[in-house]
Each structure stands twice: as structure tokens, then as C-alpha cells.
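[1] Below are the sequence and a predicted model for it; my questions follow.
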Amino acid sequence: MLYFEDIEVGEADAFGRYEVTREEVIEFARRYDPQPFHLSDEAAAQTHFGRIAASGWHSCSMTMAMIVARGKERPQAALGAAGIDELRWLKPVYPGDVLRVDTQVLDKRASVRRPGIGSLRTQVTTYNQKGEPVLRMIAATLIRCRPAADHTEGQ
């Protein structure tokens, strides 16, 4: 388990593999972002996308799925997100793309008001199979500090 004290500013990680399917792009769009260029080849052909593209919110969701999977491989004492400071959709994500994620810890600070908790600001970049960045965000995450050692142990 990684705690606040175990994570260093500048620390980077690369992980994930997410294959984007046409069916998933359309299903997500139907439910959450039913704009024509996410649902129809004909409508998408009339836009700068040129073909059906995933919703930016779907791209965020696929990124989150990879982050959660990484958390199972490399557990952290995370307490959830505190927010997104910046979010940019840099390139469209298309069916057939294969995504991956890079992260880098930008800064960290211990909470003054909530002892035992710290926060991390991390740059998260999602890339397609060509190595092109498709999404970048600065995410703030709350994380527990390492529990105090039990000094009575072994007595």
C-alpha cells in the first residue's frame, strides 16, 4: 500500500491498455452525450471529426477505468478525487484506437485542517496507439498518510 509519504514529486508512471470499440462509443453517446457526431457516420462526416468519435467525457471515463485498474495493481491509500484543475481534449478518440496513460506527480501537500490526509496534484495524459496525446488533465487526489507505528508492539 502506498501512502502520502511514499509518493515523490516528479514520480511518473505509465500504464494501461484500452481498446476503443465502435459499439461502446455509440452506447456511451446514446446514454450520456447524444450529439449526432458521436452517433452517426453521416453526421460525423460533416464535422472536423470526419467519422464517429468518442465523447470527450467517454475519453475521461476510459482514462478513469485504466487508473482504477492500475490502482488494483499498485494500491494507494487514496480517498478519492478532490477535483480536476484542468482538462483538455487534445485529439479525437476513434473506434479502433488503443489508449494508454502516463501520470506525473506535480506537487503534494499535507492537510493542515485534516491531519492524516494529504493531497497530490497529478498530470494525467492519455495517448492513442500512435503516441499522440488525446487528453490531458491535472487531477487532485486525497490520500491517507502512513498510520503511526504502534509503539507498544513487541512489549
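    Yep, it's here.
[2] From now on I want contacts and neighbour counts done on CA atoms only, so please keep to that.
    Will do.
[3] Identify all contacting residues around stretch 93-113.
    Residues outside stretch 93-113 that contact it (CA atoms under 8 Å, 6 or more residues apart in numbering): 8-22, 25, 51-55, 59, 63, 66-67, 116-129, 134.
[4] can you tell me which of those are in strands?
    Among those, DSSP state E puts 12-19, 117-127, 134 in strands.
[5] Distance of Phe15 relative to Arg113?
    33 Å (CA to CA, to the nearest Å).
[6] Between the two, which is the more surrounded one?
    Between Phe15 and Arg113, counted using other CA atoms under 10 Å, Phe15 has the larger neighbour count: 14 against 7.
[7] I'd assumed Arg70 was in contact with that one.
    Yes - using CA atoms under 8 Å, Phe15 makes contact with Arg70 at a distance of 7.0 Å.
[8] contacts for stretch 118-137?
    4, 59-60, 63, 84-93, 97-111, 138-145.
[9] Structure two is appended below for comparative analysis:
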Amino acid sequence: MAPLYMDDLFVGQRFKSGTHSLDAAQIMVFARQFDPQYFHLDDVQAKTSLFGGLAASGWHTAALTMRMIVDSTPFPAGVIGTNANVKWPMPTRPGDVLHVESEIMSITPSQSRPDRGRLVMKSLTLNDRGDVVQELEATILVSRKPQGEVA
């Protein structure tokens, strides 16, 4: 993908990621290291939780979302967030095949730094049944085209 600078972007522009298949082993490996709660680690015990079965950590879903956003948005300076609002309306489960659909909601050039700006991007992480498992609205720093390049 060709790099996209702030000057190339527009409000309403959409990006769609590739997919990631999630299984119980991935959920447990992540949970052991970063969120060791029984409903992420043990399928039998998880059935007694409010999730009613094994569920991925929300932070695991967020990490997978980040990877898919990075892979689907060719911003030359990277995907550098300055703030974010995350919601997990339903659990991510073993067997889910995830993808991310993102949309640019606003673009604001910096007043003090002419080489960059900010954009607000809303990203929905969906499973293969079309259920939204994560909603993310993030403000991202984005580079402007280097001096001398035509927009």
C-alpha cells in the first residue's frame, strides 16, 4: 500500500482489515501473561462466570485490533494514538474470526506543528457473525506530506 499522509485523507474514508482467527490456545496464552483471570484461562470454570464460557480478555481483543489497524492503514509515521475510548459490547470467543472496519470521523491540522495533524478514527472489531466485539474511537497523530511533495 502506498503511504497515506494527512493531505491524502478525507472524512468518511474507510479502511477494512484482513482477518484473524482466534482459538482457545491463543486466548489462554495471552491471559496467562497479561490478564490471568479464570474466565480467560479455564473453559470449565469459565462456564460459571458471567460470560458463560471461555472469553478473550478485552485487552487481547484490543491488541488484535491494533495489529489489524496497523496492517490496514498505511500511515507513514505509524498509528500513534493520543487518546482512545474503548468499549467491549460482547465477549470475543474461541473460534471467532475477527476483522476491523475503520472510518475517519474528523481531520484537524496542527496549529503549532505544520508537519502533522490529528484525526479521529472509529474502528469496529467484528466477528465472522457480524457481531461487534469492540468499539474504538481514537485520536491519531498523522504526518503531512513532506515539503515539496504535491498533495
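    Perfect, I can see it now. This is a predicted model, so every value here is computed, not measured.
[10] now what about the TM-score between them?
    Once superposed, chain against chain, the TM-score is 0.91 (TM-score structural alignment, normalised by the length of the second structure); 147 aligned residues with a CA RMSD of 1.4 Å.
[11] returning to what we had before: buried subset of the contacts of stretch 118-137 of the first structure?
    Buried by 16 or more other CA atoms under 10 Å: 4, 59-60, 63, 87, 89, 92-93, 97-108, 110, 138-145, out of the contacts of stretch 118-137 of the first structure.
[12] Which ones among those residues map onto helices?
    Using DSSP state H, the members of those that fall within helices are 59-60, 63.
[13] Closest to Ala149 of the first structure out of the residues you listed?
    Thr63 (35.4 Å; CA to CA).
[14] And Ala140 of the first structure? What does it align with in the second structure?
    Aligned counterpart of Ala140 of the first structure in the second structure: Thr139 (TM-score structural alignment).
[15] now do Glu27 of the first structure
    In the second structure, Glu27 of the first structure lands on Val29 (TM-score structural alignment).
[16] Would you mind naming the helix or strand containing its match?
    Val29 of the second structure is part of helix 24-34, with elements assigned from DSSP states H and E.
[17] what's next to the helix or strand following that helix, contact-wise?
    Sequence order places helix 38-41 as the next helix or strand after helix 24-34 of the second structure, per DSSP H and E. The contact list for helix 38-41 of the second structure, computed with CA under 8 Å, 6+ apart, reads 27-28, 31-32, 45-47, 49, 51, 53-57.
[18] My guess is Arg146 of the first structure contacts Glu5. True?
    Yes - with contact defined as CA under 8 Å, Arg146 of the first structure and Glu5 form a contacting pair (6.7 Å).
[19] Just give me the match in the first structure for Gly18 of the second structure.
    Aligning on TM-score structural alignment places Gly18 of the second structure opposite Gly16 in the first structure.
[20] my bad, Gly148 of the second structure
    Alignment note: Gly148 of the second structure maps to Ala149 in the first structure; criterion TM-score structural alignment.
[21] go on, Ala62 of the second structure?
    Using TM-score structural alignment, Ala62 of the second structure pairs with Cys60 in the first structure.
[22] Can you give me every residue that contacts that match?
    Shown in contact with Cys60 of the first structure (CA under 8 Å, 6+ apart): Leu135.
[23] go with 6 Å
    Residues counted as contacts of Cys60 of the first structure (CA atoms under 6 Å, 6 or more residues apart in numbering): none.
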